[in-house]
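*Asks:* Prediction below, plus the sequence it came from.
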Amino acid sequence: MPKAVRFDEYGDVDVLQVREVPRPQPAADEVVVRVRAAGINPGENTIRSGALHDRWPATFPSGQGSDLAGVVEEVGSAVRTWTAGDEVIGWVDTRASHAELVVVPAANLVPRDPAVPWEAGGALFVAGTTAHANVRAVGAGPGDTIVVAGAAGGVGSLTVQLLRHAGATVIGLASAANHDWLRVHGVVPVTYGDGVADRIRAAAPDGVDAFVDTFGDGYLELALSLGVAKDRINTIIDFAGAARLGVKAEGMTGSANAEVLGELVKLVAAGDLEVPIASTYPLSEVRAAYEDLMHRHTRGKIVLVP
């Protein structure tokens, strides 16, 4: 029997288990994918803790995971776009990708280009489409100077690259250990912490046009103090702060679709977008993977490799 991550109650990582489960059966418009890589995301930690129960309640036993890359094993009776053996990248909305086998709507998949590593493909959907939405949310374009908080994280590392593709000058807030990586990708690195406002002003003497917050912890107030207009500030994490201050919190809105995912896959395949992989873990070590994620100091994505 295939294995999958399950949890029976809200809690810390210790509620996660890897169990044998019945082989999934596809509906007419679905396919079964054997997962080669599946990214993990901070939102999954929050959902599992129960903190988002009112917004996204879990039904127990619950699975985890959205992102995936793998090989089609079986197709539903109405599926004409995929056949067994196709290599694909995609996502599920059923919290189920942290598994050896997963049922996926055929429309949620795009072809995997051989130039895209499995780990990069399996970590692409959530972070990549969120980064894509960040660029649109702040109206990024040539001539803009844009600050990204958490610039080397899973979403931040992709956001800074897409902002550069849009023609913006990008200032990335990150620890010193990530400064060289940011410079290689055309980003001006600035260390976070005490005095960060002064360091940003020194790096952007003509001012800051937009601000993307991927970290939380007071960055919205910082953006406003730098004179950034409210409609050009977007956070993917500080929803309470966004509501209080009147700035954007658009998340993946408008970008979480196969068309955008296909565009991102092409960028990765062409070498125009790097998906940094901080570490990989076997499915059996899912708890350790989430403990690593909770440190919030990884560069790029953490990926499960069933």
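*Replies:* Received, thanks.

*Asks:* drop to CA atoms for contacts and neighbour counts, all remaining ones
*Replies:* Noted.

*Asks:* Spatially nearest residue to the residue nearest in space to the middle of the chain (excluding sequence neighbours)?
*Replies:* Residue closest to the average C-alpha location in the chain (Cα atoms, centre = their mean): Ala127, at 1.9 Å. Distances taken as Cα to Cα, 6 or more residues apart in numbering place Val155 nearest to Ala127, at 4.7 Å, with adjacent residues excluded.

*Asks:* my guess is that neighbour contacts Gly128, does it?
*Replies:* Yes - here Val155 reaches Gly128: they are 6.8 Å apart, a contact under Cα atoms under 8 Å.

*Asks:* now Leu273: how far from Val187?
*Replies:* 14 Å (Cα to Cα, to the nearest Å).

*Asks:* and the helix or strand hosting the residue nearest to the centre of the chain, how far out from the chain's middle?
*Replies:* Here Ala127 sits within helix 125-137, counting by DSSP states H and E. Distance of helix 125-137 from its chain centroid, counting by Cα atoms, centre = their mean, to the nearest Å, is 8 Å.

*Asks:* ok, structure two:
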Amino acid sequence: MATAIVATAFGGPEVLSAVDIDVPAPGPGEVTVRVRAAALNPIDHKRYSGAFGVDPAQLPMRLGNEAAGIVTAVGPGAEGPAGPIAVGDEVVVHPAPGALAEEITVAASRAVPKPVGVSWEVAGSVLAVGATAVHALEAAHVGAGDTVVVHGASGGVGSIVTQLAVARGATVIATASEGHHATLRDHGAVPIAYGDGLLDRIRAVAPSGVDAAIDTVGTDEAVDSSLELVADRGRVVSIVAFGRAADGIRLLGGGPGADPGTDIRANAWRTLLPAVADGSLQVVVARSFPLAEAADAIRLVETGHAGGKVVLLP
């Protein structure tokens, strides 16, 4: 038996409960992982809030989708993308359905080695947002010499997009509130405030033009300014503005008409985990909570002002 967080109804954090679950033994190609850290993401709340429907058959609903931990059991032929997996291996798992739990059984194909020296909290926080960031950069064809605008550069996805784009040799113009500008400068970006006059501010710091834009916020301001600045609409990428498909921008993720980028996201760990390990990619963990305090943790995520990843520690 293990403790897991489930939603017993559709609604707010008050519908969450910590319950005892049976953890199935790993079958062929599966592993069981003792979770040491599991990160929260906004989609966790959306799932049980009813934003995606209120089918009672989905209840009780397990939550979470990324974690890091220690392998406690392996099924026959348990091999991950980096090779065979053994009991005692430290791994990062994504996608990891039901990750908000003390222990989970998942496909071995979703488990990759946790880099030595990387904290459990960071290891359990990087792959969901990081895979989206890598997908966005690939979709926008960002490379050395490009000038790219990143909208929402201080958020979970935007921060990683910014850092990886700089590492590729791009000039990054990063929109964010002024409180985040110092951090963005440390990442090598040119920070600017969003709001009235955004287009003029971008043009002032990019007199030679903008080659690509990546939107992580979905506002009309972000999309409209990107369309004004970028000649090739195929290099305007959004992970949230699904209502703007008619404008010819590239939409990524699970929304209508979006590119899921399955292969790119599945292999993003090869870029992300070494970068976290050598310190070239910074992932901010704002706060950690015990597993039993999942409702409080999700309330913090819902504010949109956590200041980094929020993690549960079983």
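*Replies:* Right, received. Where do you want to start? Source: prediction; values computed, not measured.

*Asks:* Residue in the second structure paired with Glu285 of the first structure?
*Replies:* Here Glu285 of the first structure is matched to Glu293 in the second structure, going by TM-score structural alignment.

*Asks:* Run a quick neighbour tally on that match.
*Replies:* 16 (other Cα atoms under 10 Å).

*Asks:* Quick one: residues contacting Asp278 of the second structure.
*Replies:* With contact set as Cα atoms under 8 Å, 6 or more residues apart in numbering, Asp278 of the second structure has no partners.

*Asks:* any idea how far it lies from Val122 of the second structure?
*Replies:* 13 Å.

*Asks:* swap in Ala222 of the second structure?
*Replies:* Using Cα to Cα, we find Ala222 of the second structure at a distance of 29 Å from Val122 of the second structure.

*Asks:* before we move on, back to that, secondary structure class of the match of Glu285 of the first structure, three-state.
*Replies:* helix (DSSP: H, G, I helix; E, B strand; the rest coil).

*Asks:* Return the residues in contact with it.
*Replies:* Glu293 of the second structure touches nothing, counting by Cα under 8 Å, 6+ apart.

*Asks:* Can you tell me how far it is from Leu313 of the second structure?
*Replies:* Glu293 of the second structure is 10 Å from Leu313 of the second structure, by Cα to Cα.

*Asks:* Counting neighbours, what do you get for the counterpart of Gly141 of the first structure in the second structure?
*Replies:* Matched to the second structure by TM-score structural alignment, Gly141 of the first structure sits across from Gly143. Gly143 of the second structure has 20 neighbours, counted by other Cα under 10 Å.

*Asks:* Also the one 10 residues further on?
*Replies:* Applying other Cα under 10 Å, we find 30 residues neighbouring Ala153 of the second structure.

*Asks:* Please, which helix or strand holds it?
*Replies:* Ala153 of the second structure belongs to no helix or strand, assigned by DSSP H and E.

*Asks:* Could you verify my assumption that it touches Ala176?
*Replies:* Yes - in terms of Cα under 8 Å, Ala153 of the second structure counts as a neighbour of Ala176; the distance is 5.9 Å.

*Asks:* In the first structure, what residue corresponds to Gly307 of the second structure?
*Replies:* By TM-score structural alignment, Gly307 of the second structure lines up with Arg299.

*Asks:* so its match makes contact with Val155?
*Replies:* No - using Cα under 8 Å, Arg299 of the first structure is not in contact with Val155, being 9.9 Å away.

*Asks:* who's more crowded, those two?
*Replies:* Using other Cα under 10 Å, the more surrounded residue of Arg299 of the first structure and Val155 is Val155, with 27 against 23.

*Asks:* what's the counterpart of the more buried one in the second structure?
*Replies:* Going residue by residue (TM-score structural alignment), Val155 of the first structure aligns to Val157.

*Asks:* how much does the helix or strand where that match lies stray from the first structure?
*Replies:* According to DSSP H and E, Val157 of the second structure maps onto helix 156-167. Helix 156-167 of the second structure, aligned to the first structure and superposed, deviates on average by 0.8 Å (mean Cα distance after the TM-score superposition for the first structure).
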